[in-house]
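Model the following, please.
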Amino acid sequence: MELRLTLSLTAALLLPGLAIAADAHADTAPAASRQAELPAWEQLSAEQRELLISPLRDRWNAQPQERARMLEHAKRWKALPPEARERARKGVHRFEQMDPEQRRIARAIFAATRDMSPEQREQFRKDWARMSPAQRQEWLRKHPAPEGGRGR
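Predicted coordinates for the structure are as follows:
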């Protein structure tokens, strides 16, 4: 199960920071009814737009060395079909629900499998499922999660 969660994080980890500040200020109404109440971008007030944009602007300004990566992520996100975007959102949500140890494992597996072909990833998934807990711990010892939590 750890691997299934981890591999579904592949797209999600490529899209950090998708959670927006507006979520912190959302009312307690069910999400579906809130979505129906919220207007299109053009109808948002200047204050609402600022609330949505400011976290990205702050990251952009605070991390000039990350700007190229951030721009590339935005281009990839825009090119994703809606189903892939939804899988990524769900992956982000699952990752946010993990405890620190599960996140460490997810980052290690992601870093090791990110450049694999789909066939190689599938083989890794099968191999991982066959490993004993001790074998998994040994694999994680040999393939530690990258520093900084980014998967690179």
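
use CA for all of it now, contacts and neighbours both
Will do.

Show me what the helix or strand where residue 83 lies is packed up against.
Taking DSSP states H and E as the definition, one finds residue 83 inside helix 82-97. Here helix 82-97 is seen to pack against helix 2-13 when contacts are counted using 3 or more Cα pairs under 8 Å, 6 or more residues apart in numbering; DSSP states H and E.

Let me know the angle separating the helix it packs on from helix 82-97.
Between the direction of helix 2-13 and that of helix 82-97, the angle (axes from the mean of the first three to the mean of the last three Cα atoms, to 10 degrees) works out to 110 degrees.

compare with the first, here's sequence two:
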Amino acid sequence: MLGLALLTLTATGWAQTSALPNWDQLTPQQREALIAPVRDRWNDAPPPQRERMLQHGQRWQEMTPEQRDLARRGRHRFENMSPEQREQARALFAQMRTMNPAQRDELRARWARMTPDQRQDWLKANPIVEPPAAPRKP
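Presented below is the predicted three-dimensional model:
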């Protein structure tokens, strides 16, 4: 999505510069090229998914630059995982969401010691349960 938008920017004349412009320097057409994919995802999403998208956007605004960088690196790592690794990561994340830091550290250490069969057994015993949506901020 972002790649397509950046291609649009380069096709509209910004390829000659060494740095891409600030938002205020974009033309209305360039801004539209960046916004359109998000608008389409929003319009195609059912209400629960829209709520989640909004929460993600709000959380992103509250993050420090360092936290945003960690989130980006985690997303890239997740994108490069196999489907099985993604399933495991989702299950571990869902479980760790309810734990304190010491419990998370213990689970990470235990997970590292598990065999593939033990991990599968753990996944069966700890199915992914989506948390309830957080209340909206006024």
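
re the thing from before, in the second structure, what range does the following helix or strand past the helix holding residue 83 of the first structure match?
Later in the chain than helix 82-97 of the first structure, the nearest helix or strand by DSSP H and E is helix 100-113. Under TM-score structural alignment, the alignment places helix 100-113 of the first structure onto residues 83-96 of the second structure.

Okay, buried residues for that stretch please.
Residues of stretch 83-96 of the second structure classed as buried: 88, 90, 91, 92, 94, 95, 96 (neighbour count, 16 or more other Cα atoms under 10 Å).

Could you do stretch 60-67 of the first structure as well?
Buried residues in stretch 60-67 of the first structure, counted by 16+ other Cα under 10 Å: residue 60.

so how far is it from its chain's centroid?
Between the centre of stretch 60-67 of the first structure and the centre of its host chain there is 19 Å, according to Cα atoms, centre = their mean, to the nearest Å.

Need the residues that contact it.
With Cα atoms under 8 Å, 6 or more residues apart in numbering as the test, stretch 60-67 of the first structure has contacts from residue 70.

switch the cut-off to 10 Å
The list of residues contacting stretch 60-67 of the first structure from outside it, by Cα atoms under 10 Å, 6 or more residues apart in numbering, reads 54, 56, 59, 68, 70, 71, 73.

What residues in the second structure pair up with the helix or strand containing the fourth one?
When secondary structure is defined using DSSP H and E, the element that contains residue 68 of the first structure is helix 67-79. Residues 50-62 of the second structure are where helix 67-79 of the first structure aligns, with TM-score structural alignment as the criterion.

And stretch 40-53 of the first structure, by the same measure?
Mapped onto the second structure using TM-score structural alignment, stretch 40-53 of the first structure covers residues 22-35.

Between the two ends of the matching stretch, what distance do you get?
As for stretch 22-35 of the second structure, its first-to-last residue distance stands at 15 Å under the measure Cα to Cα, to the nearest Å.

list the contacts for the residue positioned nearest the centre of the second structure?
With the centre of the second structure defined as its mean C-alpha position, the nearest residue by Cα atoms, centre = their mean is residue 75, 5.6 Å away. With Cα under 10 Å, 6+ apart as the criterion, the residues that contact residue 75 of the second structure are residue 69.

Skipping its backbone neighbours, what lies nearest the residue lying farthest from the centre of the second structure in space?
The outermost residue of the second structure, judged against the average C-alpha position, is residue 16 (31.3 Å), by Cα atoms, centre = their mean. Of all residues not flanking residue 16 of the second structure in the chain, residue 10 sits nearest, at 8.0 Å (Cα to Cα, 6 or more residues apart in numbering).

Appreciated, that's everything.
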